[in-house]
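Visitor: Below are the sequence and a predicted model for it; my questions follow.
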Amino acid sequence: MMVHGRIRRRRLMAAGAAAGALAPIGTFGQTLDWPSKPVRFVCGYAAGGLTDLFARLAAEHFTTRYGRPFIVENRTGAGSIIAGDIVAKSSPDGYTLLFTNSTAMFQNQVVFKSVPYDAARDFTPVSMLSAGKVPLCIHASVPGNNDLAALVTYARKNRTSFGTTGIGSLAHIFCMKLNDTFGIEMEPVHYRGEAPMWADLSSGVTQAACSTLQGAWAAIQAGNARPVAVPTRTRSRRLPDVGTYYEQGATHPYLLLESMVCCVAPTGTPAPVVEALSAGMVEMNAQPRMREFVDKFGLDEGAQDRASFATFIREMGPLLTQAVRELNIEPQ
């Protein structure tokens, strides 16, 4: 619980520091011979998701900012390991960066037998974007109110499938911790992406699912899904009538875990380049398209700088890794 509080406090401090981080970017851009050629943003996930859209907004912003092409290259597969391997082995010169998420940064070391890079050793943080308060939704056929009790009551009497976006994902952690908390036996069903997961929930193939608000929105609007809980202590501003896990009696610290998407550079990338990229990400928050993006996905804030990202890695990373380890997953 104290860890979560510290994260919230440092975010308030980071918000004040962000303005100061903007000042050096002009100096860096004028004195560095960077970028002098196209920059690759290697994205470990498919087009259209939160990670990809963050990368594309950043590419657009930096292309305008520097007058050089910043190009998004989607290299999907193996939980972002393929993309991570490409960037980890690339030259640390600021021309190849990775856009990925917290699963790839922390959980993959538990989920997979062999990961060809060490995230802590091979990458340096540039910027992160909180994935927001991911809603737990239930199918419209589940009786009861728009609360966690409806799912728990149903699961005690019926076979219940719980859709996740992959082994070791936050949804997987939440499913198993809810089972432990309420003495139920929901079965996690793992998908390779949000679209098929929400499609199955909408049609009633599964009874519950959890991922981004934007991914769930069509199913909610169509009346096929009902949001019943969100993680973290405060409610989602897009779903103000939906209670948190915590206020509905699910108080285990793992139900307060947060996920994020991020940009990292190969270790050894010149510090002024990393600073320029980090400050540019924060500067991007003032753009109308970025503000629209943050609102659309129900996020509480925009891109955060490298110092805030480093704090997330230090404080939240070990909890995410330990939570997956406790699932006793057989490494793939």
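Guide: Done, it's in.
Visitor: C-alpha only now, for contacts and for neighbours.
Guide: Fine.
Visitor: following the helix or strand harbouring Ala59, which helix or strand comes up?
Guide: For Ala59, the enclosing helix or strand under DSSP states H and E is helix 50-66. Under the assignment DSSP H and E, the closest C-terminal helix or strand after helix 50-66 is strand 70-74.
Visitor: Need the residues that contact that next one.
Guide: The contact list for strand 70-74 (C-alpha atoms under 8 Å, 6 or more residues apart in numbering) reads 38-47, 52, 55-56, 59-60, 62-63, 83.
Visitor: ranges for the helices of the stretch 1-150 of the chain?
Guide: Under the criterion DSSP state H, counting those that start in this stretch, the stretch 1-150 of the chain contains helices at 2-22, 24-31, 50-66, 81-88, 102, 108-111, 119-122, 148-157.
Visitor: Check it against this one:
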Amino acid sequence: MLPTSWFRRCTRALAAACLAGLASAALAAYPDKPVKLLIGFPPGGGGDLYGRAIANELGKVLGATFVVENKAGAGGNIAAELMTQAAPDGYTLLLGMSGNLASSVAIRPTMPYKVPDDFVFISQLVETPYGLVVSADNAKLKTIQDYIAQAKGDKLTYASTGTGGAAQIVMEMVKQQGGLEVLHIPYKGSGPVMTDLMGGLVDSFFAPYTPLMGQITQGKLRLLAVSSDKRVPSLPDVPTLKESGIDVVMTQWYGLVAPKGTPQPVVDKLRQAVKQALQSPELLKVYRGDGAREGSLAGPAFRDFVLKDLANYKRAVERGNLKME
């Protein structure tokens, strides 16, 4: 007769094997319920547009429902914090970006989440350059060279959509590299910026330029320069900052991230799904609009890109002695 302890060991081993089998089956079936994609902005903006586009395509690729939840506030930081508090099962994802995963972390050392520790970096999605724009009625600032010359003499002003945001820190890089005197005027949104820019109350606006293309093509705004490494094909007459003598190459990027601890098979499945989704003509039409471009980095390469971006923001914050106002 076999000892009781032998039966107990066999029972435990069988139970463990069953649980492992169930877990494996559950991972293989992922996703078998709706997946939430948290976006840190209100509906209608560029980030929301990019997020909804990838959610729609991932739903098609994976045969599942992807539900967008807009958790606006604090430059996208609220959405990032909520995702890190979610179960790491692949059913709550985040549209991460240069704001909530890089610039905010650089200027706010007491953030409630840590980069990269609290995140799994799945895939980069899209990048869009920053642009320096002025009112088309501004006769003194017709070119980037006009801007540089005046900013080295008289102090100009520039608007951004918030203190400590990615755009403000990148513009501080521009000031540092170019030796420019440009006073920062923070606003709570692009609407008030447009009113004051057109009214001559602020000299310039530094922001991702793609949402402003309507006003640029209509002749209301003048785009002086972009922050990409090369000229934008659809805007061949607009120089880059780098070729204008200011060695700053930065973009606002968006990517798909998950909470720390998300199972690797789920991460791999999402990564492959994003790769397939980025071949969709409908998605590429959205992502390539007005000079933005789809991402090409995934997994460790995307993580390394984020860490390099974060280091650039930290360097600018330290050199400019920037603080939250």
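Guide: Happy to help now that I have it. Computed from a predicted model, the values in this text were never measured in an experiment.
Visitor: Please check the contacts of strand 70-74 of the first structure and keep the buried ones.
Guide: 39-47, 52, 55-56, 59, 62-63, 83 (16 or more other C-alpha atoms under 10 Å).
Visitor: Among the residues you listed, which one lies nearest to Ile173 of the first structure?
Guide: Tyr45 (20.6 Å; C-alpha to C-alpha).
Visitor: How about the closest one, nearest residue that isn't a chain neighbour?
Guide: Thr76 (5.0 Å; C-alpha to C-alpha, 6 or more residues apart in numbering).
Visitor: Can you tell me what that neighbour aligns to in the second structure?
Guide: In the second structure, Thr76 of the first structure lines up with Ala72, judged by TM-score structural alignment.
Visitor: how about the helices of the stretch 151-300 of the first structure, start to end?
Guide: Using DSSP H, counting those that start in this stretch, helices in the stretch 151-300 of the first structure cover 170-182, 194-203, 213-221, 271-283, 288-296.
Visitor: how about the third one, which residues of the second structure does it hit?
Guide: Equivalent residues of helix 213-221 of the first structure are located at 209-217 in the second structure, counting by TM-score structural alignment.
Visitor: in that stretch, what's buried?
Guide: Buried-residue list, stretch 209-217 of the second structure, by 16+ other C-alpha under 10 Å: 209-210, 212-213, 216.
Visitor: Tabulate those residues (a markdown table), appending distance to Val202 of the second structure.
Guide: Below are those laid out as a markdown table (distance: C-alpha to C-alpha, whole Å):
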| residue | distance to Val202 of the second structure |
| --- | --- |
| Tyr209 | 17 |
| Thr210 | 20 |
| Leu212 | 17 |
| Met213 | 19 |
| Ile216 | 17 |
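Visitor: from the residues you listed, which is closest to Lys323 of the second structure?
Guide: Tyr209 (24.9 Å).
Visitor: ok, average deviation of the longest strand seen in the second structure from the first structure?
Guide: For the second structure, the strand with the greatest residue count under DSSP state E is strand 119-135. Its aligned residues in the first structure lie a mean 1.6 Å from strand 119-135 of the second structure after superposition (mean C-alpha distance after the TM-score superposition for the first structure).
Visitor: returning to what we had before: can you name the residues that contact the match of Thr76 of the first structure?
Guide: Ala72 of the second structure touches 39-42, 78-79, counting by C-alpha under 8 Å, 6+ apart.
Visitor: and if you look at Gly215 of the first structure?
Guide: 194-195, 198.
Visitor: Quick one, which of those residues are buried?
Guide: 194, 198.
Visitor: got the end-to-end distance for stretch 293-300 of the second structure?
Guide: 20 Å (C-alpha to C-alpha, to the nearest Å).
Visitor: scratch that, stretch 26-42 of the second structure is what I was asking about
Guide: 33 Å.
Visitor: Need the residues that contact that stretch.
Guide: Contacts of stretch 26-42 of the second structure (C-alpha under 8 Å, 6+ apart): 47-48, 51, 55, 62, 64-73, 75-80, 83, 90-96, 265-266.
Visitor: repeat for stretch 319-332 of the first structure
Guide: 106-107, 109-113, 168, 173, 176, 254, 257.
Visitor: rerun that using 6 Å as the cut-off
Guide: For stretch 319-332 of the first structure, contacts defined as C-alpha atoms under 6 Å, 6 or more residues apart in numbering pick out 106-107, 111-113, 168.
Visitor: would you say Arg315 of the second structure is within a strand?
Guide: No. Counting by DSSP: H, G, I helix; E, B strand; the rest coil, one finds Arg315 of the second structure to be helix, located in no strand.
Visitor: That one and Leu322 of the second structure: what is the separation?
Guide: 10 Å.
Visitor: Gly261 of the second structure and Ala87 touch, don't they?
Guide: No. Gly261 of the second structure lies out of contact with Ala87 (C-alpha atoms under 6 Å); the separation is 8.7 Å.
Visitor: Ala106 of the second structure: how many residues sit nearby?
Guide: 28 (other C-alpha atoms under 10 Å).
Visitor: Identify the residue nearest it in space, chain neighbours excluded?
Guide: Excluding the flanking residues, the one nearest Ala106 of the second structure by C-alpha to C-alpha, 6+ apart is Lys314, at 4.8 Å.
Visitor: likewise Gly162 of the second structure?
Guide: Nearest to Gly162 of the second structure is Pro186, by C-alpha to C-alpha, 6+ apart, at 5.0 Å.
Visitor: show me the contacts for the aligned residue in the first structure for that neighbour.
Guide: Alignment note: Pro186 of the second structure maps to His190 in the first structure; criterion TM-score structural alignment. Going by C-alpha under 6 Å, 6+ apart, His190 of the first structure touches 164-166.
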